[in-house]
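In: Just to be clear, the model below is a prediction. Sequence and coordinates:
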Amino acid sequence: MQKLLSLIFVFLFIFLAASCKNENQEVNSLESVNTTNEEIQKSELNRAPKKALTPEGIAISKSIMSQIMNERDLKRFASLIVTAEMATQLTKDGGAYTVFGPSNTALDSLADKNNKFYSKQENLDKLIDLLKSHIVEGEHSKESLSESISKSGKLKLKTLSGTSLILTKADDKIIISDNKGMKVKVLKGGEKGSNGTSYVVDGVLTAN
């Protein structure tokens, strides 16, 4: 009988010890949660409020250059613009522009020797000339281009490099021809930005 009482006492001792341990864990867990919540609240209070964009900042975020950089099919074209140090011109300088940017695939299709040629620092002027042959002054939305072409069957635009572009339509698509007979098709684009608009074309127009 004494042995049985001893076993019961041991069992009760273990049970009470386990209960106390669980209670301590729950308290510690609750304290940890409260501490974490307090830290989060302090962090949120100490966080600096977001600054509102200035009118200039809004214009830059909606500029042609921003459009080009955010268009996945113009990543390579955007890189060339930065290399040619023309990004500022398409961000906030001067008046409105319309850009007919060659797609990544179009630039990849250039002969390897041409890609190497335009990547060299000593040929920077030639790269600038090539890029300017894809840019015209003034803002030309897709609707205005279509209307102008419909009136006379074609529209002539002068690029920043001095070349002329002839725009026509075929199967409801806008086709652009340059001085040397190169023809490219407008794939997409035409949304108005703060200083013009941009398009994606499926080929590379020639420079002077």
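Out: Arrived safely, thanks for sending.
In: okay, CA-based contacts and neighbour counts for the rest of this
Out: Fine.
In: Name the residue closest to the centre of the chain, please.
Out: Asn70 (2.0 Å; C-alpha atoms, centre = their mean).
In: What is the longest helix of this structure by residue count?
Out: Selection of the longest helix in the chain by residue count, based on DSSP state H, yields helix 2-46.
In: adding another structure so you can compare the two:
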Amino acid sequence: MWSSFAKTASLTVLAAGIAGSVFANPMVGGAPMYENKNIVENAVNSKDHTTLVAAVKAAGLVDTLAGPGPFTVFAPVNSAFDKLPAGTVDTLLKPENKAQLTKVLTEHVVSGKLSTATLMKRIKANGGKYNMTAVSGDHLTAVMRGKGIYIIDESGGASKITVADVNQSNGVIQVVNKVLLPK
């Protein structure tokens, strides 16, 4: 009797684990991302996004990105900021450069919730490119290269989505490998 119960309990735990891994948000920066938390509440826990979080705080965008949205945030990882010319991040974080920092950060935000499935459908429906307007007012273009989705900024820089569809209570984060820059 107990062995039958133990087998049933083990199968239930295994099934719950499989279901949890199928339906759970991906881990980002070693931290779980929770769909019931907003963009800021999740991003602060990612070890891969400490530079982005510091920049969002310096620009005064915490309340905006914690707001109702929905937003799609193309969130560059720390190594993306490291690829910028030496001193760029430190310069942008200075209080006197807040407007420029805000422009760079809002280049990474689009109104609405765009999953990668939605982006792929729109790319295919629009001849291989899907044009978006960032909150900054700049234009972004989503394209497919192989199996990857890239976001192209007005300067021609291409940033690949490396962790897709990190759902939030107020939108979605698409983790990217390069910083998008205004023209």
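Out: Received the coordinates, thanks. As the structure is a prediction and not an experimental result, all values here were calculated from the model.
In: Just give me the match in the second structure for the residue nearest to the centre of the first structure.
Out: When the second structure is aligned by TM-score structural alignment, the residue opposite Asn70 of the first structure is Asn45.
In: With Gly138 of the first structure instead?
Out: When the second structure is aligned by TM-score structural alignment, Gly138 of the first structure is paired with Gly112.
In: And for its match, the neighbour number?
Out: Per other C-alpha atoms under 10 Å, the neighbour tally for Gly112 of the second structure reads 14.
In: now Gly162 of the first structure
Out: Residue crowding around Gly162 of the first structure was assessed by other C-alpha under 10 Å; the count is 14.
In: Once you drop chain neighbours, what's closest to the corresponding residue of the second structure for it?
Out: Aligned against the second structure by TM-score structural alignment, Gly162 of the first structure finds its counterpart in Gly137. Nearest residue to Gly137 of the second structure, sequence neighbours excluded (C-alpha to C-alpha, 6 or more residues apart in numbering): Glu107, at 7.6 Å.
In: Please apply the same query to Asn179 of the first structure.
Out: Of all residues apart from its sequence neighbours, Ser164 sits closest to Asn179 of the first structure (C-alpha to C-alpha, 6+ apart), at 6.1 Å.
In: That neighbour: neighbour count?
Out: The local packing count at Ser164 of the first structure equals 18, with neighbours defined by other C-alpha under 10 Å.
In: about what we covered before: against Ser10 of the second structure, how distant is the match of Gly138 of the first structure?
Out: Spatial separation of Gly112 of the second structure from Ser10 of the second structure under the definition C-alpha to C-alpha, to the nearest Å is 41 Å.
In: same question, Lys129 of the second structure
Out: For Lys129 of the second structure, the distance to Ser10 of the second structure - C-alpha to C-alpha - is 48 Å.
In: before we move on, what about Ala125 of the second structure?
Out: Remark: distance between Ala125 of the second structure and Ser10 of the second structure (C-alpha to C-alpha) = 46 Å.
In: in the second structure, which spans are strands?
Out: Residue ranges of the strands in the second structure, as given by DSSP state E, are 71-76, 109-111, 129-133, 139-145, 148-152, 158-168, 171-176.
In: Format these as TSV; extra columns: distance to Lys57 of the second structure.
Out: Supplementary listing: these in TSV, determined by distance: least, C-alpha to C-alpha, whole Å:
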stretch	distance to Lys57 of the second structure
strand 71-76	14
strand 109-111	15
strand 129-133	23
strand 139-145	24
strand 148-152	24
strand 158-168	19
strand 171-176	17
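In: looking at the ones you listed, which is closest to Glu35 of the second structure?
Out: Relative to Glu35 of the second structure, the nearest member of the strands of the second structure by C-alpha to C-alpha is strand 158-168, separated by 4.4 Å.
In: corresponding residues in the first structure for that closest one?
Out: Strand 158-168 of the second structure corresponds to residues 183-193 of the first structure when matched by TM-score structural alignment.
In: Give the aligned equivalent of Val89 of the second structure in the first structure.
Out: Under the alignment (TM-score structural alignment), Val89 of the second structure pairs with Asn115 of the first structure.
In: Fine, thanks again, bye for now.
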